[in-house]
Structure formats: structure tokens, C-alpha cells
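# Quick check, what structure comes out for this input:
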Amino acid sequence: RGRLITASQHWPDTYPVLESWFEDSDETVAALESARSPTALTRAMWRVLEGRRAHWAVVIARNALLLSAAGSTHTDEFLAVAAALKDGRDLKKTPVMGFICEQSIMVWMDRRDVPDGPFDAPPDMPFASSPMAPAPGTMPNAAPETAGELAKLLQPAGLTEPWIEGYLTGICTAPIFVTPSDWLTPLLHIVGPSLKTEKKLTHFVDLLMPRYNGTVAKLRAPDEGLIPADIPLIPIWSDGYLTAWEATKAYWPAKALRPQGKTIRNVLEQATEGRIDPSMFRAALPAWLRERFAEQKM
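Take a look at the predicted model:
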């Protein structure tokens, strides 16, 4: 187990989605704001993480399942670290927790937007390339994709961009906010087997982040198109949406959907069979999607 935990030091290089792992709760902000020196800053962050030990053990274990579904060689490392955290291993001796500690402080510093102040980065904490924190309801963006990149990764699984757009729209309009691990895991069960290398798997996850954020942006903009304009693409989009609905069913309580939700479900199911009601897809469905997004519970 010790060897596997040491290997976790290289996770940020081999699994870039870890760049979105950080603490940004009110408790975190209060602890960091009260620090009066770089050393106190780090000490305060470790105290917060100790109180969140169980949370990070669960996050890491869930990601082990995600990697297992995709056939990754890092699964055992994630499981070993999750077990070690649960067993009480010293957080400071667990490299990935050191990464999360540093990342959390970097995000806090970015949000304070103070380029020169009393909290210059300690020499053992590489703050120089800190990522910007995501806006509420969005995920940290990776590098912008070039034309056709995502389509190329989807093709071996028999999927297309309209399908993934439907899937992400479903995720973003679930009555309850769906955590990234809970919508990535089922998606990787579908796409993962066709991504033969770990590099492709990582790149696929990276490309999903800006797509997810783009979906959120469209749902917030009243004039943005949410559904493909080309009628032949609507069944594909609808299938992606329904896949998200089924894959994350715990986040879709019937009470929150109300009777209209059942009507919309029937419309989408009929669309996957080629029975499309254009008026529903032009007006009623986009309005329902934006309503669902606006009412989503965190």
C-alpha cells in the first residue's frame, strides 16, 4: 500500500481532472483569512482537510470506480489511498492530499485577487501556475478543443456530438445537482471501453469540461438554442438526454418533476423512435429545460 500511496504523487500529471479538486467552503475561507503568515496559511488548510478526511476518501473511492470502468491502470492506487485515508493515515504523508492542500490555497489566492501581499507563496508551494476557480455551477475548463477532437473520441463508441450535448443537457437540468463523479462514471461505462489508452481517457474527460460549461451558459441565455435545429439530429439528442436521466435517476425525484415532467419524458421517448412533435421541441421543451435548470437544487 505504501508504494501505491507514493505513486499518487504523480496523479496530477497522469489524471489532470484532479486539478478541479480543492476546498472552497465557508470554513476554508474563514480559516485561510485568519492566517497571518505563509506557515499559518498551510497549517490552517491542513486543519480544514483533517475535518474533511471522510469526504475525500469517498471522492477518491468514487474516482477509482470511474477509472475501473475505463480500464485504467491507476484504479488500485486510488483504492489504496481511499482506504489509507479511512484508516487514519497522516494526511501530510499522502501526496495527493498535499496537492489538494496546495490547490485549495491557490484557488483562495486567485479569488482574493491580491498579486502582492503578506501571503507570498512559500518556497515549497508552487503557486505560479494556479488555475482560475470556476464560476458557480460550472467545472474548471481544460484547454479549448480543436474542431473534431471530441467527435473523433466518440466515434468508436458509435456516438456523436449531438448525443453528448443531449447527455450534458440532461445532467444540467436534473432537479438535483449531479456531482461530476456521478455523471462521469456512467458515461465512461459507455465510452470508456472504446478509449484504448489512458491518454485518450484523460483527454476525453478534459474535453467534456468546456462542453459542460457551454451547456450551462446556453441554459442561462434565453436566446441560445438548446436543441439541434436539424430534425434528423433530434432523436440522437433525445437519446443522450434520456441516457443521462436514467444514469442519474436518484437525482430525478418524481415529486420535483411534477406532471409536466412525465409529459416531457413521453415526448423525448417518442422522439427517439422518430415521432417528433416540432412545436414541443421549438417552444415547450426549451422553456421546460430552462425552468428545470433555474430550479435545480444544490
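# Only C-alpha atoms from now on, for both contacts and neighbour counts.
Fine.
# ok, and for the lengthiest helix in the chain, which residues are buried?
Counting residues, the longest helix found in the chain (DSSP state H) is helix 198-220. Within helix 198-220, the residues scored as buried using 16 or more other Cα atoms under 10 Å are 198, 201, 203-216, 219.
# compare with the first, here's sequence two:
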Amino acid sequence: MRQNILQACIAERPGQGGDHLVYRWADFWAPRIALNRHAVSGLLALMDDEPDLPDDLLALFSAVLAAMRMNRENREADAQHIFAVLDGWVEVKAASHSFDNRQKVGLCRAFIEAGLEPPDGIRFSPDVAADDADIATMDMPDIAELIRDLIPDNATGYPAYMILREAIGSMPRPAAVFLVTQMVTQGIPKLVSVGRFFLLDPVGEMRTAAALGFADLAHAGGVDAGVLSDLIQLRKWIPDLDTKTILDRGIKEALRREPSGGSVPRSWTLHRLVSSLPDGTGSQSILASVSLGSQKCIAALLLKSGHGIKDAYAIPCSSASDQRRTLAEIEESMPMHDVPTDYLPAALAAALGEGLAADLPPAPGFLDVAEMLGLRDITPSDTSSASTADIADPDAQLASLSGAKRGQLINRSISWVRDHEISSSWFVSNAELSSALEEVRTERQATQAVWAHLETQRGFWSSLFARSAAILRHGDGDAWLEFAAVANGLDTGRALKKIPIFEMIVALTLDVAEQGDGLHSDGESSLGDSENDDDMGPDIAPESKGELERLLRKTPLSPDLIDGYLTAVIVAPRFVTPTDWLPPLLGGIEFPGGNKVQRVLDIIMLRYGDIQDGAFDGDIGSGLRTRTAERFKEWLAGFALASTISAAWPKRGLSKDDQKILKLIREGGSDDNIQSTLKPLLPGWLAVMAARAVDG
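The predicted structure is shown next:
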């Protein structure tokens, strides 16, 4: 029986410990909770049980909200239903007036930190001040003094905007809108500077409020040349016409007055620029090491298909060495590729254009990051006129190759599974496909459903591989040309089954469906009943006593090594498919005679299923204590080998205690003392890891 996700999470709750520990705990468990409506309901019930809403619980709630938002953006199965659970909870609590002011502040901050607008039910007096006329007649505090109290003296730019955004998040919407407008019209330089970020606020009302403030400030003669320059640039990044029209009135008035003065944009130095390849949601991370005198930062951007510039912020560093160390730590958890500075303008212009096409402004933090990257004047490009070839192969190198050569490049795409860790995220798990898979009864039908769905997504995958080609084009070798050839093949109608990487995408999609929502609520497999389904293929004959040991003779493998290896794959922090874990186990090993390889594979999958059943039942590792020293040594060697698969065992997914145990496992094969330490320790640790993996 599966362990309860929330129970496992709370069992590891760090309490009111250090912030780093709390946020690490929240980040680990939030994606797992957000995918399970029962876990979300349980979290809300826990918040009812702990009405004081301690900081660690609010951090978990905010992280879960962020994961729920991303699931909804990615159109994940059940995402809307899970949000309905949250909405129902808020409505019931609001109707019964169960939230006090302190709770409202904490909950609203959690929503805003997660990139969501707080519901009216958790704001202060949402039924008060229903319109602008009422707001205008209310007794308001001195706005300049109020904001000075909210924003610390040393906070500027995007951090100052976020502090204020969180502070006003619990105010009634009309009051918050009124405050933003009045803040800008004050003409105080720091408040005007913060007001620029509201022009890119995710909420249209806030963008309009800021535009009204700048229009009023311009008519009062308070817009200097520096601010005017910012407004002229920012209007290009605003999606809504009404807000642009209001802002244009202010720009025209300021131009008529021919202003002077204001701050000059600072000139940052860019030292290094790296980018990830896009993942299966179309998300791509870009990092830049930048400096301004003694000030060191890492500028971070997140681009996402259909959303444009989804996030942008700066990570302050205390020194150049701290900057290099921070970037190295990020690269360790996420493979990055060096790109030249001339890669950036086209990529960001395209992302801006894609966001505006979806009526989305870039993330407010882009205002700071654009200055750091020397791209304040960047103009969104028209994504409708850009072709895949323009992105992937601007020099038209593919056109000079024969059809046979392009085919060879496409066939090499199967090696991406080995060469690019990000490929483990290239699968589909959206609600549309999940709904289709619920209707099938056989494995064959499920496979056909996935192929059919991928056919409708040619444009998405073509764009993903074209963007990958644009990144890799600046590195060594011709790997980029493989991606360009695949993107071209997708655009020109090549059959998906003649593009090898899609075999992996189909297999991974099916594996994820089976591991995740492949079971109906009554426990029945959505892929049919294997005992009564002729399309499932012949059953694998059970393993006979000593059979695997005989098959493995004259190879470096042993049954115990394989058991250890499979255990590490199953309890790993990240799920990986046989495509990921079979090559490191069997690569380069020869099995002489007959069909030994196939039978070895059959037995491996049988053992995989048995160990996985143990993980589901909460009984894993119990037999380790009875293994002889030699067999236990082999088991440890197998586990250690699988733990080197970075896609399954990323350091980012491990606590310090987990890393210590892994170190002991890797050293245990040659140290009897370590083996005696591990034997009683491992079953409990494996059970915890299995609970995470099963619920994840």
C-alpha cells in the first residue's frame, strides 16, 4: 500500500530550523504534494489544525501553490481539479470568517511568492471600498510615509517591488490599485523607480494603475529624462492596449516638456553566459555572471514556450569566488552550455514576442536583468514571422546536405538519451493525453494514443529542438546540426516513427503515465487487465532457481549486484526509464550463446517488478541483514553503480544525511567495518527513500 505523501513529508518536517533547511524541505516535497489532490486536501487540513501558520508550514504551502501553478500552466492532468479543492477551502473559510488579519497577511504573501494573485476571500475586508469613488473618499495614510515604512532603505529595484507587492497583497483590490497610482504620482525618486516594475506586474489592474500614475506625474512635470527613457522602452513590453494608451499620454506630455536629468543606466560587465536546453515543458534557464565594480551578481532568466520571459531575477554574490562557486553549484544540478553574448538578443526578443502574443508581459524582474545584460533597448520580435530554420540553422547549412546525410543526422538523435541529461524530461503528461489514455484497454492502444498525440504537437517539439540547436551551435562538434535536422524533419512532415528520439519520448511518456496517473481511483490499470488481454504479448516465464547466476557466468555481473542496482534505480529521487538505466548496467558485456541477452533482460524486469512491489508495500531492504558478507558486498557494488546515474540521483535531490549514506555505500565494498554499520541502517533509509519515490 502506498505511503501517504503528506505523512512522509511531515515526518521530515524541520520545524522552525534554519531557513535554508526549511526551503529545501519545502522544495523537495511541494511538487509531489501538488500532483495529488488528497495530499493537497491533507495540507489544507493541517493548516486548519495549526491556525498559527508557522513559517515552515507557510513555506511549504507557498511552494505547493507554485507547483500547482506550474502544473496548471503545463495543462497537467487533474491540475484544475486540485485548484478547485483549494478554491473550495478558501470559500468555506472566508464565508465563516475563519481568517484573522495575521493569517490573511501570511496566506496572501504565500500566494504572491508562488506567482498567484491572492483570492478576495483572504484579503482584508474585500466587500469594503467597492469602487474608485469610495476609495477616493477614504481616509488614507500618508502614502509616501507608509511605503517608506514598508521598504527598507537598502532595498531597491526588483527586491523593493516584491516587498511592496507582498505588503499590499492582502489589501482589497481597489485599495491596492489606488495605492500604486498614488505612489507614482508622489514623484519621490525611489517610489517612481519601484513604480516602473508595476508596469510589468502579472495583474493587468496593477499595470494600468502604474500607467495612470506615470500619466499624472508627467502632467505635473515630474518625469525626468531618465524616467522618460524607461517609459518609452517599457511600453514595448506591455501587452494590453488600454494600458499602453494611458502610458502614451504620459510619454507625449513628458516629450512636450523636453525633460532633462535622471539617472543614467549603469554599465555592467558580462563575464560568462550559459544556458540549459529546453525541458519537456519548453522551459529554458539562462544564467549570466555580471559585475559592476565590486558588485557581483548572477542574472537568471527562465524562458518558457507559450509564456515568454517567465521569470527574471538577480542572485547577489559576496565576491568573484562566491559568484563562481554559486554558478558551479547550479551547473552541477542542471547541465548548462556556454553561449556567446550575441546569442542572447535574438533569444530574448523572441521570448518577449511570444509572451506578448499570449497577452503576457515579461517578469517584472526583467527590468533589472535587462540592464545587467545591456539589453534595456531590446524590442520584441514577431514570432509569427520567424521560422524554425531561422532559429536552428540561420546559415542554411542543412540545405547544402543531401537527403541521405540529413537522414543520418536525424538517426543520430537516439544518442541524445545518453548525451543530454535534460532528455529525461522530454515526455508528455498533460490532461488531454491523460484523458485519452484512460480510454484505452491495451498497451498497444496506449502506444498508439501517445503517437497520435505527439503528432498534434509537432510545432512544440520543432521549436524545442530548434532552440536546442541554437544553443549547441556555439559549442564544439556538430551536435547542433542533429537538432536542426530533427526540427527540419518535423517541419517538412517526416514521419515521427522515422525520428528515433520520438521512440524514447513515447516510451518515457508511457512510463510516466504508468508511474503516475496510470491507475484509476479504484486501483485498476488504465492500460487494461494483463491476465485477460491478448494484446499484452506473451507472459515472461518465472525465474527458476539459480537461473540468473548461470546466465551471468563469465560476466562481471552477479544476481546480488543486479538486485542492488535495481533497488537504487527504484528508490532514486528521480524516476528514470530502462532507457536510462539499462546501458550503464549491461553496456559492453557479452553474453555468449543463444538468446541469453533476452532472457537476462526478462529476469531483470521480473526482479525489478518484485523490488518495486516491495517499495509499494513498504517492505524493501528487509532481506539485507541475512545476506552473507560476500553477497552484501555485491549488492552494495550494484547500488553504488546505479547511484552514479545523475538523472536518477542528482545531488540537488539529496539531503546531507542521504549523501553520507551514499558515500558509505560506495566505500562499503572494500571495508568490512562499513558493511557492519550499513546492514542495520539501510532498511530504514531505503524505506524512507522508497516512500518518497513511490509517492513522487
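# follow-up on the earlier one: following the longest helix of structure 1 in sequence, what is the next regular element?
helix 234-247 (DSSP states H and E).
# Tell me the buried residues in that next one?
Buried, per 16+ other Cα under 10 Å, within helix 234-247 of structure 1: 234-245, 247.
# Please convert these to a markdown table, extending it with distance to residue 13 of structure 1.
Below are these laid out as a markdown table (distance: Cα to Cα, whole Å):
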| residue | distance to residue 13 of structure 1 |
| --- | --- |
| 234 | 38 |
| 235 | 38 |
| 236 | 35 |
| 237 | 34 |
| 238 | 36 |
| 239 | 34 |
| 240 | 31 |
| 241 | 32 |
| 242 | 34 |
| 243 | 31 |
| 244 | 29 |
| 245 | 33 |
| 247 | 29 |
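# farthest pair in those?
Among the buried residues of helix 234-247 of structure 1, the pair separated by the greatest distance (Cα to Cα) is 234 and 247, at 19.8 Å.
# What is the nearest of the buried residues of helix 234-247 of structure 1 to residue 259 of structure 1?
Closest to residue 259 of structure 1, out of all of the buried residues of helix 234-247 of structure 1 and judged by Cα to Cα, is residue 245, at 16.2 Å.
# For the closest one, give me its contacts.
170, 171, 174, 252 (Cα atoms under 8 Å, 6 or more residues apart in numbering).
# cutoff 7 Å now
Residue 245 of structure 1 sits next to residue 170 when contact means Cα atoms under 7 Å, 6 or more residues apart in numbering.
# Can you tell me how far the counterpart of it in structure 2 is from residue 573 of structure 2?
Using TM-score structural alignment, the equivalent of residue 245 of structure 1 in structure 2 is residue 643. The gap separating residue 643 of structure 2 from residue 573 of structure 2 is 10 Å, by Cα to Cα, to the nearest Å.
# Could you tell me which residues touch both of these two?
Contacts common to residue 643 of structure 2 and residue 573, judged by Cα under 7 Å, 6+ apart, are residue 649.
# mind listing the strands for structure 2?
Using DSSP state E, the strands assigned to structure 2 run over residues 269-275, 283-292, 295-304, 308-317, 337-338.
# who wins for proximity to residue 243 of structure 2 among these?
Of all the strands of structure 2, strand 308-317 sits nearest to residue 243 of structure 2, with 19.3 Å by Cα to Cα.
# Which strands or helices does the closest one pack on?
With contacts taken as 3 or more Cα pairs under 7 Å, 6 or more residues apart in numbering; DSSP states H and E, strand 308-317 of structure 2 sits against strand 295-304, helix 344-357, helix 366-372.
# Please compute how far it lies from its chain's middle.
14 Å (Cα atoms, centre = their mean, to the nearest Å).
# Give me the contacts around that strand.
296-304, 323, 351-352, 354-355, 362-363, 365-366, 369.
# What residues sit buried inside stretch 574-585 of structure 2?
Applying 16+ other Cα under 10 Å to stretch 574-585 of structure 2 flags 574, 575, 576, 577, 580, 581, 585 as buried.
# in structure 1, what residues pair with that stretch?
Counting by TM-score structural alignment, stretch 574-585 of structure 2 corresponds to 176-187 in structure 1.
# again, but for stretch 31-38 of structure 2
The aligned range for stretch 31-38 of structure 2 is empty, by TM-score structural alignment.
# which one of the buried residues of helix 234-247 of structure 1 sits closest to residue 65 of structure 1?
So of those, ranked by how close each gets to residue 65 of structure 1 (Cα to Cα), first place is residue 247, at 14.9 Å.
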